[in-house]
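K.L.:
okay, predicted coordinates and the sequence, questions at the end:
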Amino acid sequence: MEIVGLLAVVGLAAVGGLHAVWAFSPWPATDRTTLAKVVLGDEGEGFPWGPACIAMAAVLGSAGYVVAVRSGLLPPVGPAQLYTAGAWVIAAVLLARGAVFPAVVTLRGTWSQEFRTWDLKVYAPVCLALGGLTLAVALGGQG
């Protein structure tokens, strides 16, 4: 279970790190408007880039910690049941984001074409992969 957990933690950390970068830079896009079309599905005008991106990075970092504890990579702080429940919630959110959100994007049709393309090719599959790994940790973890 440690290898599965490690894969999930590394994936969550990578996605969290990318969100932290976006708080300060539009990388790998050339500007915030292009980045917004790809990651938000619109022009992103008025979007609170710094605070929102840092918050999302913190959420993903916390999720990584929960998965690390549940898979036996780190010691728990508090009751082990919190990490079990947390892993289930994280898995459910990631799997729902990966499986349901693309249908919403397709049906609603108000997102940019760039976002729809990236969502189907990258975002949804990454969420499904991380959700599947986290589900495995929730089912068989040590925490």
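P.N.:
Yep, that arrived. Predicted, not measured: the structure shown is a model, and the values here were computed from it. Numbers count the residues shown, from 1 in each chain.
K.L.:
make it CA atoms for all contacts and neighbour counts henceforth
P.N.:
OK.
K.L.:
what ranges do the helices span in the protein?
P.N.:
Using DSSP state H, the helices of the chain run over residues 2-22, 32-39, 49-70, 80-99, 101-108, 113-118, 124-140.
K.L.:
ok, residue 74 - contacts?
P.N.:
Each residue near residue 74 by CA atoms under 8 Å, 6 or more residues apart in numbering is listed here: 65, 68.
K.L.:
how close does it get to residue 122?
P.N.:
29 Å (CA to CA, to the nearest Å).
K.L.:
just to revisit the earlier point, need the helices of the chain in TSV with mean neighbour count, can you?
P.N.:
Listed next are the helices of the chain as TSV, based on neighbours: other CA atoms under 10 Å:
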stretch	mean neighbour count
helix 2-22	20
helix 32-39	19
helix 49-70	21
helix 80-99	19
helix 101-108	13
helix 113-118	17
helix 124-140	22
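K.L.:
any idea how far residue 12 is from residue 79?
P.N.:
On the measure of CA to CA, residue 12 and residue 79 end up 23 Å apart.
K.L.:
make that residue 112, sorry
P.N.:
44 Å.
K.L.:
out of the two, which sits in the busier spot?
P.N.:
residue 112 (17 against 9; other CA atoms under 10 Å).
K.L.:
excluding covalently adjacent residues, which one is nearest to that one?
P.N.:
residue 41 (4.6 Å; CA to CA, 6 or more residues apart in numbering).
K.L.:
right, and residue 32 touches residue 44 too?
P.N.:
Yes - between residue 32 and residue 44 there is a contact under CA atoms under 8 Å: 7.5 Å.
K.L.:
hold the first one in mind and look at this next one:
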Amino acid sequence: MPRNPYRIAAAAAALVLAALSSLHLVWLRSPWPLTSRERFLETVVGQTDPSSSPPPWMTLAVACLLAVAAWLVLAGAGFVRGFLSHRVLNAVTGIAAAVLLLRGAAGLVLSGVIGQGPASFRFWDLVLYSPLTLALGTVAALVTRAPAGRP
């Protein structure tokens, strides 16, 4: 069977989404890979006030949503069997794609144009966070374009 670049991109995106989900689970207990909670809040969350830190349930919710997005991309690309109809799977995957694309675009505007947040967050948002979410959202959107039964 020839390699399909579409399926390779979907597999890579699902792997990254699953890794990000796992990283959010780590962040429930640790600021890894940073050395302190304060540095983590500044660099990853974009906050300098510890009292405005997201609550643990929110981090857990993001971890769960990222895991669901990974499954949606895998199911949409035909790697795993989905329990949803093709139409529903495409709709839900489209919502995930829209959220990822919106987060990526908002990050570019807020960090790049408006300059909101600490400098370390803005740097990583422009170099990594926003481009990565835009790429993941693009792959998720492409998954919704596959015809039923033909990943």
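P.N.:
Arrived safely. None of these values were measured; they are calculated from a predicted model.
K.L.:
sorry, back to before: quick one: map the residue nearest to residue 112 of the first structure onto the second structure.
P.N.:
Using TM-score structural alignment, the partner of residue 41 of the first structure in the second structure is residue 46.
K.L.:
in the second structure, what stretch matches stretch 98-105 of the first structure?
P.N.:
Taking TM-score structural alignment, stretch 98-105 of the first structure hits residues 104-111 over in the second structure.
K.L.:
what's the end-to-end length of that stretch?
P.N.:
10 Å.
K.L.:
pull the residues that contact that stretch.
P.N.:
Contacts to stretch 104-111 of the second structure, defined as CA under 8 Å, 6+ apart, come from residues 116, 117, 122, 123, 125, 126, 129, 130, 131, 132, 133, 134.
K.L.:
show me how far that stretch is from its chain's centre.
P.N.:
Stretch 104-111 of the second structure sits 14 Å away from the centroid of its parent chain (CA atoms, centre = their mean, to the nearest Å).
K.L.:
same check on stretch 53-61 of the first structure?
P.N.:
On CA atoms, centre = their mean, the centre of stretch 53-61 of the first structure falls 9 Å from that of its chain.
K.L.:
next, the contact list for the nearest residue to residue 93 of the second structure once chain neighbours are set aside, please.
P.N.:
Excluding the flanking residues, the one nearest residue 93 of the second structure by CA to CA, 6+ apart is residue 72, at 5.8 Å. Applying CA under 8 Å, 6+ apart, we find residue 72 of the second structure in contact with 89, 92, 93.
K.L.:
between those residues, which is nearest residue 147 of the second structure?
P.N.:
Closest approach between the contacts of residue 72 of the second structure and residue 147 of the second structure, by CA to CA: residue 89, at 11.7 Å.
K.L.:
the closest one maps to what in the first structure?
P.N.:
Counting by TM-score structural alignment, the partner of residue 89 of the second structure is residue 83.
K.L.:
that match reaches residue 67, doesn't it?
P.N.:
Yes - contact criterion CA under 8 Å: residue 83 of the first structure and residue 67 qualify, at 7.4 Å.
K.L.:
can you tell me the closest non-neighbouring residue to residue 120 of the second structure?
P.N.:
Per CA to CA, 6+ apart, closest to residue 120 of the second structure is residue 43, 5.2 Å.
K.L.:
surely that neighbour meets residue 124?
P.N.:
Yes - using CA under 8 Å, residue 43 of the second structure is in contact with residue 124, at 7.4 Å.
K.L.:
return the residue of the second structure aligned against residue 67 of the first structure.
P.N.:
Per TM-score structural alignment, residue 67 of the first structure is aligned with residue 73.
K.L.:
what residues are up against its match?
P.N.:
Contacts of residue 73 of the second structure (CA under 8 Å, 6+ apart): 10, 11, 13, 14, 93, 140, 143.
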